[in-house]
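Visitor: pasting the structure only:
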């Protein structure tokens, strides 16, 4: 298994080719989240990282400068950008739970939309040469697919992406949007694969009944290893085209039934599966990451490895 440290092509002309010995400065928001912790660990080999988090939490990486800021505070954000003067910004912070957005729609808009507005405007004022990657969502509104808004979270991500694209056009900022699918892999996550893994480890430890209950076994999703996603974000930081939206996907969907079958072969305990809903397999529009592949990106972690690493993470936690 690879260690996840993704190298960067240093011949891409960063800093106009004027100082190729100097390591670029990367500002990562949401650094203590599931993806953020992987980003800090993987990208520290190529960047001087300033990691931003609202709440204190230890990090495995010793290569980052950790700052604690509230990104919904405009003055804090401007002070942060002015102090760091980043060459690159990977904006991972936000409120990522659709269900929670129903209870706190204003907080969701503040976390996802306003934090992005404050960051982009601070960059516009203090350091407009910074290259920015904003993380969108597969749940945002897509007018090309006859989709519709189904929760405040989707609204917040739609407005976030529209704002990022607008700042790229109106203020000539170098802003790229990444649109990831369902990220999986080792680390604390609220995704369905992590939920299954935690339950299975509880079964292995005889802490719960050996039954895995699932709402809909036939639900299909695109699953991508979080380490492959970080590799994709790094590719966009270096080579992504301003104003563009890039799909970050594996290009292949799997049903939850497929995931559970794989988990059953990896688990150290046998368990039953109960499905609360049994519809037919729904049609799936499998989104291919064509534009990202054209930049040289490819996946490194097959699904089985991601699920095995997820189980091992919870076994060791």
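Guide: Looks like it came in fine. Predicted model only: the values in this text are computed from it and were never measured.

Visitor: use CA for all of it now, contacts and neighbours both
Guide: OK.

Visitor: can you map out the strands along the stretch 201-317 of the chain?
Guide: With strands called from DSSP state E, counting those that start in this stretch, the stretch 201-317 of the chain shows them at 211-216, 220-225, 245-248, 253-255, 272-277.

Visitor: for those, which one ends up most surrounded?
Guide: Among the strands of the stretch 201-317 of the chain, strand 245-248 has the highest mean neighbour count (mean count of other C-alpha atoms under 10 Å), at a mean of 24.

Visitor: Which residue lies nearest the spatial centre of the protein?
Guide: Centroid-nearest residue in the chain: residue 35, 5.0 Å away (criterion: C-alpha atoms, centre = their mean).

Visitor: I'd say that residue and residue 228 touch.
Guide: No: between residue 35 and residue 228 there is no contact under C-alpha atoms under 8 Å: 10.4 Å.

Visitor: Comparison target, given below:
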């Protein structure tokens, strides 16, 4: 297949790029900087420009995975305009380009569990109430509505994938990176929150496998699809697990200060994927072990 990936230089985008290359697909990497590597076609364009229409018309991809956009809740709170401009307007332009020039393309929009905000009850189903508590979550949901709008009015295969807390080696932000950075050479780690906050962590390998699985399904009609492990893990537990891999065993303290826009607890439920025979397979213990090993190897090489 011919697969185009926006945001191909980011954490999820680069993993998807490598994954689909390994399967022998023709991969087109769309990003702000040119990606030039064997077996991959790089396209350096602005998704806000008319270049998007020209590229879609030229490529006619079988699959377009939209992984571009800002991915920070705190940054969306401090700069909502930048978060919005990288979200719904770009999704609209991509959908419009497909409508005009490549209507047979399957479009997968990588959304977020942030659309749910603080859920009234767990686990969170695809039909749970939408109640975002950050600009990031609001803009993801606005983009989802565009995906649904185009599917209902113009047809075509599409879906919005609500990814929960993605992690894996190569990720240089968020909890695992923060804890590892602070544990490197320090005996004490200070983190925001109480430590009782919980997330549903989903490994990047499972994300790649799930997206491949979704592409193969016949009933993609613009619907949302949860992508998660189905297990809620407290931040304190994950942080201690990470710290246990460091020889000096740093202690962890929590400030009690809550991050604006951050939900208290997440636990997803994958009704759509599970009913079709797909489940995530990588445990948080296995994923953390891999991540810390990658982090330590990277930093020891620098030293």
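Guide: Now that the structure is in, tell me what you want to look at. Bear in mind that the values here come from a model prediction, so they are computed numbers and not experimental data.

Visitor: And the TM-score between these chains?
Guide: Here the TM-score for the pair of chains, by TM-score structural alignment, normalised by the length of the second structure, is 0.86; 283 aligned residues with a C-alpha RMSD of 2.2 Å.

Visitor: List just the one of the strands of the stretch 201-317 of the first structure that sits closest to residue 121 of the first structure.
Guide: Smallest distance to residue 121 of the first structure across those (C-alpha to C-alpha): 20.0 Å, for strand 245-248.

Visitor: about what we covered before: what's the counterpart of the residue nearest to the centre of the first structure in the second structure?
Guide: When the second structure is aligned by TM-score structural alignment, residue 35 of the first structure is paired with residue 12.

Visitor: Distance check, that match against residue 111 of the second structure.
Guide: Separation of residue 12 of the second structure from residue 111 of the second structure (C-alpha to C-alpha, to the nearest Å): 12 Å.

Visitor: ok so, going back, what is the three-state secondary structure of the match of residue 35 of the first structure?
Guide: What DSSP: H, G, I helix; E, B strand; the rest coil gives for residue 12 of the second structure is helix.

Visitor: Can you name the residues that contact it?
Guide: Taking C-alpha atoms under 8 Å, 6 or more residues apart in numbering, we find residue 12 of the second structure in contact with 67, 204.

Visitor: Could you give the number of residues near the residue in the first structure that residue 246 of the second structure lines up against?
Guide: Taking TM-score structural alignment, residue 246 of the second structure has residue 267 as its aligned residue in the first structure. Neighbour count of residue 267 of the first structure, defined by other C-alpha atoms under 10 Å: 17.

Visitor: could you list every residue that touches residue 267 of the first structure?
Guide: Counting by C-alpha under 8 Å, 6+ apart, residue 267 of the first structure makes contact with 200, 204, 311.

Visitor: Residue 249 is in contact with residue 287 of the first structure, correct?
Guide: Yes: the criterion here is C-alpha under 8 Å, and residue 287 of the first structure meets it with residue 249 at 6.9 Å.

Visitor: The two: which is more packed in?
Guide: Set side by side, residue 287 of the first structure and residue 249 show more neighbours around residue 249, with 28 against 15, by other C-alpha under 10 Å.

Visitor: how about that one, what's its match in the second structure?
Guide: Using TM-score structural alignment, the partner of residue 249 of the first structure in the second structure is residue 228.

Visitor: Hmm, residue 201 and its match touching each other?
Guide: Yes: using C-alpha under 8 Å, residue 228 of the second structure is in contact with residue 201, at 6.7 Å.

Visitor: just to revisit the earlier point, Serialize the contacts of residue 267 of the first structure to JSON lines and add fields for distance to residue 51 of the first structure and neighbour count.
Guide: Formatted as JSON lines, the contacts of residue 267 of the first structure follow (distance: C-alpha to C-alpha, whole Å; neighbours: other C-alpha atoms under 10 Å):
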{"residue": "200", "distance to residue 51 of the first structure": "33", "neighbour count": "29"}
{"residue": "204", "distance to residue 51 of the first structure": "36", "neighbour count": "18"}
{"residue": "311", "distance to residue 51 of the first structure": "27", "neighbour count": "25"}
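
Visitor: so which of the residues you listed comes closest to residue 112 of the first structure?
Guide: residue 311 (30.3 Å).

Visitor: Counterpart of that closest one over in the second structure?
Guide: Using TM-score structural alignment, the partner of residue 311 of the first structure in the second structure is residue 292.

Visitor: What spatial separation is found between its match and residue 298 of the second structure?
Guide: 10 Å.
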